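In: Dropping the sequence and predicted coords here.
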Amino acid sequence: MDHFDNAVESLKSNGVGQIVVKSQIHAGGRGKGTVYHKHNRSEVAVEGGVKFFGDNFEKAKTYAEKVLGNVLVTHQTGPEGKEVQTLFIAEGLDYKKELYIGILLDRTNSKNVIMASTEGGVEIETVAEETPEKIIKIWVDPGTGLEDFQARELAFGLGLEGAAYKDFLKFIKNLYAAYEGLDASMIEVNPMIITNDDKIMALDAKVTLDDNATFRHKDFEALRDLNEEDPLEVEASNFNLNYIKLDGNVGCMVNGAGLAM
């Protein structure tokens, strides 16, 4: 765990007094997930793939030792789970409120839709199912981009005011610019927080990039983690083949967009 100690020392030297440890897998629901021993899947190593430890750095290290190399199971991974090979150690922040913000492509309306909610820190699927009235949706025309009145509508819908209101307007405009500039099909910030001094900050985020646009972003290749991808899909991509692995033992070979549907 030398790298863990180095990371902690680096944070301390930069004035960080409390930390959070996050398992890095391509799936949501990590905080409520369960980590199982890799070689004994019936034995729980530790509960939770994301933990806040305050200033207890030793406890954080013990937790990290239990997580690394073991399998994290969440509602998005399925029962097979995903092996945790990387941990993200970050500064823990105090905040007033957790919020949710997401931008994704709405293929039905041929527009981008921004979804926001005051119920941050909760899976948006859960909010949509249990309290759909708490989700704000704004459709953005790709031709005009996010307009000022739409940003204000989101801020009002989230109940923001004062410094937090002004900071959010800058935040959402920058987030939308990143969404477009990266050729993303989804950016989800959950939670987005209001700090004690009324700043808007992203504590966690998920980004889905359009593979068809990678020729415009040569630097994306350095971010690719093959350990998080299906080996068969990786092999197919080496031959410029589009392959999606499905459950079961029946395959489907098609020609042209949409024929497999």
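Out: Cool, got the structure. Owing to the predicted nature of the structure, the values given are computational and were not obtained by experimental measurement.

In: contacts and neighbour counts: CA atoms only from here.
Out: Fine.

In: Which residue ranges of the stretch 1-150 of the chain form strands?
Out: Assigned by DSSP state E, counting those that start in this stretch, the strands in the stretch 1-150 of the chain fall at 19-23, 34-37, 40-47, 50-54, 71-73, 82-83, 87-91, 95-106, 111-117, 135-140.

In: in the longest one, what's buried?
Out: Neighbour-count burial for strand 95-106, counted by 16 or more other Cα atoms under 10 Å, picks out 95, 97, 98, 99, 100, 101, 102, 103, 104, 105.

In: Those residues into TSV, with extra columns for distance to residue 140?
Out: What follows is the buried residues of strand 95-106, written out as TSV (distance: Cα to Cα, whole Å):
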residue	distance to residue 140
95	30
97	26
98	24
99	20
100	18
101	14
102	13
103	10
104	10
105	10
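
In: what residues are up against residue 28?
Out: Taking Cα atoms under 8 Å, 6 or more residues apart in numbering as the contact definition, residue 28 lies against 74, 75, 76.

In: ChimeraX command for the buried members of these?
Out: Selection of buried members from these for ChimeraX, criterion 16+ other Cα under 10 Å:
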select :74
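
In: could I get the contacts of residue 28 as JSON lines with distance to residue 166?
Out: Shown next, in JSON lines, are the contacts of residue 28 (distance: Cα to Cα, whole Å):
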{"residue": "74", "distance to residue 166": "36"}
{"residue": "75", "distance to residue 166": "36"}
{"residue": "76", "distance to residue 166": "35"}
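
In: Alongside the first one, take a look at this:
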Amino acid sequence: MKIHEYQGKEIFKSYDIPIQDGYVIEKIDDALETIKKVQEEFNTEAVVVKAQIHAGGRGKGGGVKYSPTTEEALANTKNMLGMNLVTHQTGAEGQEVLKVYITEALDIKKEYYCAITLDRAQIKDVFMVSTEGGVEIERVAEETPEKIIKVWIDPLVGIKSFQARKLAFGLGLKGNAFKIATKVFMKMYECYIGTDATIVEINPLVLTED
């Protein structure tokens, strides 16, 4: 079963994984009220408007719009709801955008990639991270595979703290960012097992300026 970004983030919240938070709308009549709600609750003028479809590559297709003002956020929401979004994963036919996710805007310093899935050849779970976040991981695997760090986890034992630290170290994180990332990786694996997921992925996992 595929789920939307906003649904995945609700699951992450239940596992205490920090997220870029917001609200979903299906009708343009709810847009202005929701934009103002996000601005007030998360103390931000700027918001991000995101199309909710079951495909990656939304940003390149025009399905993710940074909106520094209320007016731009409203215009982007109007343009996005009902649009046919074409990405490298939808095929030429695209997908109709029936829901839009309006989130807080973050001051991003660096983007990373992280995911957990089953490595059938090893009969173990594999936790992958990369400094090349925000792009298609398939392209990273083809062009710069050395930038993907992998740790294999025995599902009968589960992830160990030293493995989570190895992943954070591989991303070059230090100080408080290192500690937070280690905790996030532990929680991600807990989520992966607890939901019986085939894959748990965060792309991008962001390091903020603060």
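Out: Cool, got the structure. Because the structure is predicted, anything quoted here is derived from the model rather than measured.

In: coming back round to it: which one of the contacts of residue 28 of the first structure is nearest residue 175 of the first structure?
Out: Closest approach between the contacts of residue 28 of the first structure and residue 175 of the first structure, by Cα to Cα: residue 76, at 24.9 Å.

In: What residue in the second structure is paired with that closest one?
Out: Using TM-score structural alignment, the partner of residue 76 of the first structure in the second structure is residue 89.

In: Excluding chain neighbours, give the residue nearest to that match in space.
Out: residue 55 (5.6 Å; Cα to Cα, 6 or more residues apart in numbering).

In: what residues are up against that neighbour?
Out: 87, 89, 90.

In: on that earlier part again, right, and the strands of the stretch 1-150 of the first structure - which one's nearest residue 125 of the first structure?
Out: Per Cα to Cα, nearest to residue 125 of the first structure of those: strand 135-140, 10.5 Å.

In: so that closest one aligns onto which residues of the second structure?
Out: By TM-score structural alignment, strand 135-140 of the first structure lines up with residues 148-153 in the second structure.

In: what's the longest helix seen in the second structure in contact with?
Out: As assigned by DSSP state H, the longest helix anywhere in the second structure is helix 175-194. With Cα under 8 Å, 6+ apart as the test, helix 175-194 of the second structure has contacts from 11-12, 15-18, 116, 158-161, 164-165, 167-169, 198-200, 207.

In: separation between residue 75 of the first structure and residue 19 of the first structure?
Out: Here residue 75 of the first structure is placed at a distance of 25 Å from residue 19 of the first structure (Cα to Cα, to the nearest Å).

In: ugh, typo on my part, it should be residue 60 of the first structure
Out: Distance from residue 60 of the first structure to residue 19 of the first structure, by Cα to Cα: 8 Å.

In: Tell me which residue of the first structure lines up with residue 130 of the second structure.
Out: Match for residue 130 of the second structure (TM-score structural alignment): residue 117.

In: whoops, I mixed them up, residue 67 of the second structure
Out: Checking TM-score structural alignment: residue 67 of the second structure goes with residue 53.

In: unless I'm mixing things up, its match is touching residue 59, no?
Out: Yes. If you go by Cα atoms under 8 Å, residue 53 of the first structure and residue 59 touch, sitting 7.1 Å apart.

In: Those two: which is more packed in?
Out: More crowded of residue 53 of the first structure and residue 59, by other Cα atoms under 10 Å: residue 53, with 17 against 11.

In: Hmm, residue 115 of the first structure is touching residue 134, no?
Out: No. Look at residue 115 of the first structure against residue 134 with Cα under 8 Å: they stay out of range, at 10.2 Å.

In: what about the two, which has more around it?
Out: residue 115 (18 against 15).

In: give the contact list for the more buried one.
Out: 100, 101, 102, 103, 135, 136, 137, 138.

In: Roughly how far does the nearest residue to it once chain neighbours are set aside sit from residue 187 of the first structure?
Out: Distances taken as Cα to Cα, 6+ apart place residue 137 nearest to residue 115 of the first structure, at 4.6 Å, with adjacent residues excluded. Distance of residue 137 of the first structure to residue 187 of the first structure, given as Cα to Cα: 15 Å.

In: These two: which has the busier surroundings?
Out: Taking other Cα under 10 Å, residue 137 of the first structure and residue 187 do not tie; residue 187 has more neighbours (21 against 17).

In: Give the aligned equivalent of the more buried one in the second structure.
Out: By TM-score structural alignment, residue 187 of the first structure lines up with residue 200.

In: Repeat that for residue 37 of the first structure.
Out: So, by TM-score structural alignment, residue 37 of the first structure is left unmatched.

In: again, but for residue 168 of the first structure
Out: By TM-score structural alignment, residue 168 of the first structure lines up with residue 181.

In: Now check residue 11 of the first structure against the second structure: what is it aligned to?
Out: So, by TM-score structural alignment, residue 11 of the first structure is matched to residue 38.

In: Next one: that match from residue 145 of the second structure, what distance?
Out: Distance, residue 38 of the second structure to residue 145 of the second structure, using Cα to Cα: 38 Å.
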